[in-house]
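Engineer: coordinates only, sequence not included:
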């Protein structure tokens, strides 16, 4: 074999290996559920910056939330691998065989440990808020998703989340009561919206969480009620004079909740409704910052 032939064969072998590593990396990213994870992390960091936390604290808080979201996303696909495989979920990298179960189990565990360490660096009260929410999310993945208590885990996880940036402020104040209430309602609405496209697959595998028990019609009603209620609370609860901006933004949140419901009814198996809940969450965070500054 000539040197040129050896080089050619080496390049030929490296190309499939490179493609395999790229496919594996993309699979791990998809298995982490990047859209909701990045959305939650970004919103918490925006809230923290708006409240006046120092840059280092904002970054540390963002890192703790992001690693927590990664642990939740990866553990979801790891724990549900057999169930997803049984219904042919080709959109799930683990179920499709793109990513090994052991690899996702390892990354989920590593991200969990990282979250605990990073949260502890923020102080006891911020850490407690973050880890309570994380425990609720893991409880959902470990079995509560198949029970009527699935919605309660979202209420607790998202209700605890905004407590962390407030607790990281000097004096460690508690947030106004309506802040965790709005966050919990948004999380609950997102839970229902996220579950609606998977109702058929969940029925085949025996998942009987709250959205599955409600069914598509009642689920849409509950979803729009939760999302609209979040905007109503945000528009009326703060003890500040309403402005044209807050009234308009809160009203827009209600309108978007109705639009989200219409999308869920017309395209029940599409993730578009869930993405609209992210838009509503962004709008509500903007209003929240407007009324707290």
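Structural biologist: Right, received. Where do you want to start? This is a predicted model, so every value here is computed, not measured.
Engineer: rest of the way, CA atoms for contacts and neighbours
Structural biologist: Fine.
Engineer: give me the distance between the residue most central in space within the chain and residue 142.
Structural biologist: By Cα atoms, centre = their mean, the chain has its centre lying nearest to residue 36, at 3.8 Å. Distance of residue 36 to residue 142, given as Cα to Cα, to the nearest Å: 19 Å.
Engineer: what residues are up against the residue nearest to the centre of the chain?
Structural biologist: Applying Cα atoms under 8 Å, 6 or more residues apart in numbering, we find residue 36 in contact with residue 278.
Engineer: just the one 5 residues further on next, same as before
Structural biologist: Applying Cα under 8 Å, 6+ apart to residue 41 gives the contacts 62, 65, 66, 69.
Engineer: ok, now residue 122?
Structural biologist: Taking Cα under 8 Å, 6+ apart, we find residue 122 in contact with 57, 60, 61, 168.
Engineer: near the second one, how many other residues are there?
Structural biologist: I take that to be residue 60. Counted with other Cα atoms under 10 Å, the neighbours of residue 60 add up to 17.
Engineer: with the last one instead?
Structural biologist: Each residue near residue 168 was counted by other Cα under 10 Å, and the total is 24.
Engineer: from what I can see it touches residue 123, true?
Structural biologist: Yes - under the criterion of Cα atoms under 8 Å, residue 168 makes contact with residue 123 at 7.3 Å.
Engineer: re the thing from before, now, the contacts of residue 41 that are in helices?
Structural biologist: Within these, residues falling in helices by DSSP state H are 62, 65, 66, 69.
Engineer: the first one and residue 45 touch, don't they?
Structural biologist: Yes - taking contact to mean Cα under 8 Å, the distance of 5.7 Å between residue 62 and residue 45 places them in contact.
Engineer: this is the comparison structure:
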């Protein structure tokens, strides 16, 4: 039955009905791209590019490439999970709720991936190849590795290589320092364990048995905390020179946040704790790169 307007009770005119359908689909498409994680990674890249001294055009291309890559990964994730989300009754997912069609999400993921390629290569062949490896790792997680014992590996690889994508676009194409790569990889692995925690029961019911599902919520929460703490430690003690007061404070705050998040391993608190620590890590990283 056609939708009816609240004012007249009659079906809306075709143009109005089209606009309403388009708006609903656009909202659904936005929600299906996992907007908060995508925005967080894109913002991190923008801050890193600015701190590393990338030119405005280079920084814009780098940030655009990461944004397009994140969009493609988010849409790919929701499309790949549709069958499992339907089985689990995940009405919070746009595809399950019917606010956007599967074909539209598939097309959006493909288009974002196509846009990502030239933007990635704009910073140079090596830098572009590194970022495309990051995106390929994320797609491999969505399509295959999510339900395996190496489910953590795409996160560690993609996060660990992201700083290299930024620095390889600088004159001379320098690689980032090892402590930065290690800190990013540890943070990515920790984010994976924390992000999976709220959905472990649904994942097991639908046959997803990645490493966090195999270890269980309590062990995964503890491991997420240790990985995030190790990431913060790498950022604090890795760079040359004396550790600042902010660095020691970050380590103490990270330890406290990890302990707080571990008290409720099955909820969203551990993931929010990881995101809070990641934000503090980014501030420290920007300061350190500006000083170096």
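Structural biologist: On my side now, so go ahead. Quick caveat, the model's predicted, so the values are computed rather than measured.
Engineer: so can I have a markdown table of the contacts of residue 41 of the first structure showing distance to residue 12 of the first structure and neighbour count?
Structural biologist: Below are these laid out as a markdown table (distance: Cα to Cα, whole Å; neighbours: other Cα atoms under 10 Å):
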| residue | distance to residue 12 of the first structure | neighbour count |
| --- | --- | --- |
| 62 | 42 | 23 |
| 65 | 42 | 27 |
| 66 | 38 | 23 |
| 69 | 38 | 27 |
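Engineer: quick one, helices of the stretch 51-200 of the second structure?
Structural biologist: Along the stretch 51-200 of the second structure, counting by DSSP state H, counting those that start in this stretch, helices occupy 56-80, 82-88, 94-97, 102-121, 125-143, 153-167, 178-196, 200-205.
Engineer: which among these is found nearest to residue 232 of the second structure?
Structural biologist: Among the helices of the stretch 51-200 of the second structure, the nearest to residue 232 of the second structure by Cα to Cα is helix 178-196 (6.8 Å).
Engineer: now the closest one on the first structure. Mean distance?
Structural biologist: After superposition onto the first structure, helix 178-196 of the second structure sits on average 0.8 Å from its aligned residues (mean Cα distance after the TM-score superposition for the first structure).
Engineer: and the longest helix seen in the first structure, which residues are buried?
Structural biologist: Taking DSSP H as the assignment, the helix of the first structure that covers the most residues is helix 3-31. Applying a neighbour-count criterion of 16 or more other Cα atoms under 10 Å, one finds 24, 27, 28, 30, 31 buried in helix 3-31 of the first structure.
Engineer: now swap in stretch 225-239 of the first structure and tell me
Structural biologist: Neighbour-count burial for stretch 225-239 of the first structure flags 225, 226, 227, 228, 229, 230, 231, 232, 233, 234, 235, 238 (criterion: 16+ other Cα under 10 Å).
Engineer: same check on stretch 258-275 of the first structure?
Structural biologist: Applying 16+ other Cα under 10 Å to stretch 258-275 of the first structure flags 258, 260-261, 263-265, 268-275 as buried.
Engineer: gap between the two ends of it?
Structural biologist: 14 Å.
Engineer: ok, and what's touching it?
Structural biologist: With contacts defined as Cα under 8 Å, 6+ apart, stretch 258-275 of the first structure is touched by 190, 193-194, 196-198, 216-217, 220-221, 223-224, 228, 276-277.
Engineer: change it to 7 Å
Structural biologist: Applying Cα atoms under 7 Å, 6 or more residues apart in numbering, the set of residues contacting stretch 258-275 of the first structure from outside is 190, 193, 194, 196, 197, 198, 220, 224, 276.
Engineer: what do you get for stretch 15-35 of the second structure?
Structural biologist: For stretch 15-35 of the second structure, the surrounding residues in contact (Cα under 7 Å, 6+ apart) are 71, 74, 75, 78, 93, 94, 99, 100, 105.
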